[in-house]
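**Q** Got a sequence here, can you model it:
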Amino acid sequence: MGIFDRYLAGQLLVYFGFFSLVLVAVYWVNRALGLFDRLIAGGSNVLTFIEFTALALPNVIAVVLPVSALVATLYGINRLAADSEMVVAQTTGLSPWRLARPVLVFGLAVGLMVAVLGHILVPASRTALAERGAELSQDITSRFLKEGEFLHPGTGVTVYVREITPKGELLGLFLQDRRSPAVRTSYTAERALLVRADDGTRLVMFDGMAQSVQTADRTLVTTTFDDFAYDLAGLAGGGDGTRRRDPRELSTLALLRADAAAQRATGDDVAKLRYEGNARFSEALFAFALPLLALGFLMLGNYSRLGLWRQILGAVVAAVVLKMLGNVAETSARGDATLWWLTYVPPLLTLALGAGLVWHDTRGIGGLRRGAAA
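**A** Here you go, the predicted structure:
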């Protein structure tokens, strides 16, 4: 790479890093607020919140990087043009394709980042996040260990504990189960313990009473007991302990093969699995093509003292339209396994449009070169 190539690529990478940090921070704060409310309300601590947000960051970064690449290219080229640095470079005889070389290098770097995230980091983080979420949902203890508060560890279930001893005993327990439409049961106990077993967690109550009301005829049945075990598996999601995996947790090879094992693990058909696998390649290609698209638009039009705002607007609109086209391709590819190739149409169109605009500038005097003439 020449001096100008290193300079321009370096400038674009600096702007890219700045905009990535800003966009990731904004996106992360927006999602973290809801996550914080859910975890803290469920009895989790701040360390759990930090763990969950850290595991969610790779997916956030993968979404933000293509946008940051587009914004960084538009801002960087526009600033170089405003400071006449781009005009000076063109007057020295650098062709549009020569100017596009550092932009392509920058796009290649962004594309590799998106590829690493999509193929390695995002699947691993999603798997860890899902497993950690399953562990947290099974940890009923944290939902009960609050004194003097009415808690709702599950839909239709209310729990109140008067006091918790240093040994973990729950004193003055009240539990109401309204999950069944036919009967509503309220349990009271002098003390209780949370006991972990191989098949789940149980609440063992001592010296208590159960009051069951039949909703049909309002019949009340009262039962006293010395000890009673209440199964908490239903509050944690129940089931046989297995969970359906998100397709984005699987490796790219498993998604492309879309065999019976992958279909059983996710519950999705071949079309959806193959789309997810090919989407990881297409997203990296789209991120690689966006900087070239931005450069192509910025080199269009006549020189204006008002700047390149029209070209910038055109690049943004084109990127949005191409992204919407990607959504249309996604709908078709997820519905028919033979249409997986549609996943690559939007990024290839982006690359072709950017290359076509740069080629168009080689046939005449482009906007930035007209600035030199002026």
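**Q** from here on, contacts and neighbour counts on C-alpha atoms
**A** Fine.
**Q** where does the nearest residue to residue 349 once chain neighbours are set aside sit relative to residue 202, distance-wise?
**A** In space, and not counting its chain neighbours, residue 349 is closest to residue 322: 7.9 Å by CA to CA, 6 or more residues apart in numbering. Computed as CA to CA, to the nearest Å, the residue 322 to residue 202 distance reads 54 Å.
**Q** ok, now residue 85?
**A** Distance from residue 85 to residue 202, by CA to CA: 71 Å.
**Q** Between these two, which has more neighbouring residues?
**A** residue 202 (18 against 12; other CA atoms under 10 Å).
**Q** who's in contact with the nearest residue in space to the more buried one that is not next to it in sequence?
**A** Closest residue in space to residue 202, ignoring its immediate chain neighbours: residue 231 at 4.7 Å, by CA to CA, 6+ apart. By CA atoms under 8 Å, 6 or more residues apart in numbering, residue 231 lies in contact with 200-203.
**Q** among those, who's most crowded?
**A** Neighbour max across the contacts of residue 231 (other CA under 10 Å) = residue 201, 22 neighbours.
**Q** In a helix, that one, correct?
**A** No. Counting by DSSP: H, G, I helix; E, B strand; the rest coil, residue 201 is not part of a helix but strand.
**Q** surely it meets residue 195?
**A** Yes. Under the criterion of CA atoms under 8 Å, residue 201 makes contact with residue 195 at 5.8 Å.
**Q** If you count neighbours, what's buried in stretch 69-87?
**A** Neighbour-count burial for stretch 69-87 flags 69-78, 80-82, 86-87 (criterion: 16 or more other CA atoms under 10 Å).
**Q** Over to stretch 239-251?
**A** Taking 16+ other CA under 10 Å as the criterion, stretch 239-251 shows 245, 247-251 as buried.
**Q** Please generate a structure for the following sequence too, so the two can be compared:
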Amino acid sequence: MATPFIGRLDRYLAGEIARPFALTLLIAALLLVLERLLRLLDMIVQSQGAPDMVWRMLAALLPHYVGLALPLGLFIGTLAAFRRLSLSSELDALFAAGIAPGRLLRPVYAMTLAVVAVSILLTAYVQPLARYTFNRLVFEATGQALGGGLTPGRFYTLPDGITLFARGIGTDGDMRGVFLHRPSQGDRPEQTLTAARGQLLADPGGSRVVLDLAEGRMLRPAGDPPGAAAFERAEIPLFDSGLAAFRSRGALPREMTLRELAQTLAGAVPERVPGHMIAEVRAALHWRILYVLTFLPLPLLAVAVGPVAKRRAGLVRALVGLVIVIAYHEALQTGQSATRDGASPWLTMWPVFAGLCAIAGAFYARWRALPR
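**A** The predicted structure is shown next:
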């Protein structure tokens, strides 16, 4: 009689976790999609692109948003399940029947391993390809905007984060009152320029779009005395021309698969990225590994903070657990930024994960030691 009971218990606990997990995943992904939808609609309206481009972009972003929501969904799903079992006294009944606290972790970690498998697929393969698809769609949408002609008085966001504005545009394409801002990237410093006149041209090779500026001023980069340097004429290369094919995948670490990141870091393909981007590759590789490993301590923390004390069905313990998860995410992001700047991930990222494991283990040990 023990085996059918154990089987039913596993299915029952898995069902209790699956419902809040799916609901949390759906709500979180929907909120993230709606937040990006407004910006994509504005970009498509400015570019005069096809309306279906918005849905294609959102589809390319969906794997990224699902990946963001998975850890929170697993934590909240497990926490909500054990909280409900505690409030309904089902947890007490299980303990009275001789079920050990550790035994309840079996269905929890069965679901966790399934989520881990999905997260590996997302981070190692699906998300990099989807990110490249999204960047290509942005390139195509921007190309439509330039092909159809810029609209005066509008700010345009071009590839690589470039911002372009023209107060007036003549019928021949000559721009007046031009503003250009290009953020720093690698060894290239940040640039902010204004010019009386400008024109978008193709370089002699026809593979790049160049902004030809005249009678302008360029703000001095950070560290120099404040002010601006005047120039009579300047040609600023912007991005690949729509006449040329979009760049091949793998130029950015976020577009590389997990295997490609490891090969690049090991020097197997040294031509894949320039030397100054190796730190960014290292940060991306360690972040993806830690993202997958993060799922392992989360159930321990959720199981420990989910059950409520007798006659005190408050939300303090659950809120403490949620704050710990959010603080961990923020700390890991900070460590990733420091790694991009050249710091060692073993000092900036892995201690954050070790801290989460220690906290989750301490919470679970304390809950397991409570009298039943």
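**Q** Mind checking the TM-score on these two?
**A** Scored against TM-score structural alignment, normalised by the length of structure 2, the superposed chains reach a TM-score of 0.72; 319 aligned residues with a CA RMSD of 3.9 Å.
**Q** Could you look up the SS state of the aligned residue in structure 2 for the residue nearest to residue 349 of structure 1?
**A** Structural alignment (TM-score structural alignment) places residue 322 of structure 1 against residue 328 in structure 2. Following three-state DSSP, the label given to residue 328 of structure 2 is helix.
**Q** residue contacts, residue 328 of structure 2?
**A** Contact partners of residue 328 of structure 2, counting by CA under 8 Å, 6+ apart, are 352-353, 356.
**Q** thinking again about what came up before, mind putting the buried residues of stretch 239-251 of structure 1 into CSV with distance to residue 208 of structure 1?
**A** Below are the buried residues of stretch 239-251 of structure 1 laid out as CSV (distance: CA to CA, whole Å):
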residue, distance to residue 208 of structure 1
245, 41
247, 47
248, 48
249, 46
250, 48
251, 52
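**Q** Distance to residue 26 of structure 1 and secondary structure added to those residues, as CSV?
**A** Below are these laid out as CSV (distance: CA to CA, whole Å; DSSP: H, G, I helix; E, B strand; the rest coil):
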residue, distance to residue 26 of structure 1, secondary structure
245, 29, coil
247, 27, helix
248, 24, helix
249, 25, helix
250, 28, coil
251, 29, coil
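**Q** Residue 55 of structure 1: which of those is nearest?
**A** Minimum separation from residue 55 of structure 1 among the buried residues of stretch 239-251 of structure 1 (CA to CA) is found for residue 249, which lies at 12.8 Å.
**Q** if I line the two up, what does that closest one land on in structure 2?
**A** Correspondence of residue 249 of structure 1 to structure 2, assessed by TM-score structural alignment: residue 255.
**Q** Also residue 114 of structure 1?
**A** Match for residue 114 of structure 1 (TM-score structural alignment): residue 119.
**Q** Next, the buried residues of the helix or strand containing that match.
**A** Residue 119 of structure 2 is part of helix 105-121 when elements are defined by DSSP states H and E. Of the residues in helix 105-121 of structure 2, 105, 107-109, 111-112, 115-116, 119-120 count as buried by neighbour count, 16+ other CA under 10 Å.
**Q** Check the mean deviation of that helix from structure 1.
**A** Helix 105-121 of structure 2 differs from its equivalent in structure 1 by a mean of 2.0 Å after superposition (mean CA distance after the TM-score superposition for structure 1).
**Q** and the next helix or strand along the chain from that helix, how far from structure 1 on average?
**A** Remark: after helix 105-121 of structure 2, the chain's next helix or strand is helix 127-148, criterion DSSP H and E. For helix 127-148 of structure 2, the mean deviation from structure 1 after alignment is 2.3 Å (mean CA distance after the TM-score superposition for structure 1).
**Q** how much does helix 127-148 of structure 2 deviate in direction from helix 105-121?
**A** Between helix 127-148 of structure 2 and helix 105-121, the angle comes out at 40 degrees (axes from the mean of the first three to the mean of the last three CA atoms, to 10 degrees).
**Q** ok, residue 224 of structure 1 touching residue 212?
**A** No. Contact criterion CA under 8 Å: residue 224 of structure 1 and residue 212 do not qualify, at 11.5 Å.
**Q** Look at the two and report which has more neighbours.
**A** residue 212 (19 against 15).
**Q** List the contacts of the closest residue to the more buried one other than its chain neighbours.
**A** Closest residue to residue 212 of structure 1 apart from its sequence neighbours, by CA to CA, 6+ apart: residue 185 at 4.2 Å. By CA under 8 Å, 6+ apart, the contact set of residue 185 of structure 1 is 176-178, 210-213.
**Q** picking that back up, which of the buried residues of stretch 69-87 of structure 1 fall in helices?
**A** Using DSSP state H, 69-78, 80-82, 86-87 are the members of these that sit in helices.
**Q** Mind jotting down where the strands sit in the stretch 201-350 of structure 2?
**A** 208-219, 228-240 (DSSP state E, counting those that start in this stretch).
**Q** Buried deepest among those, which one?
**A** strand 208-219 (a mean of 19; mean count of other CA atoms under 10 Å).
**Q** what's that one packed up against?
**A** Using 3 or more CA pairs under 8 Å, 6 or more residues apart in numbering; DSSP states H and E, the elements in contact with strand 208-219 of structure 2 are strand 191-202, strand 228-240.
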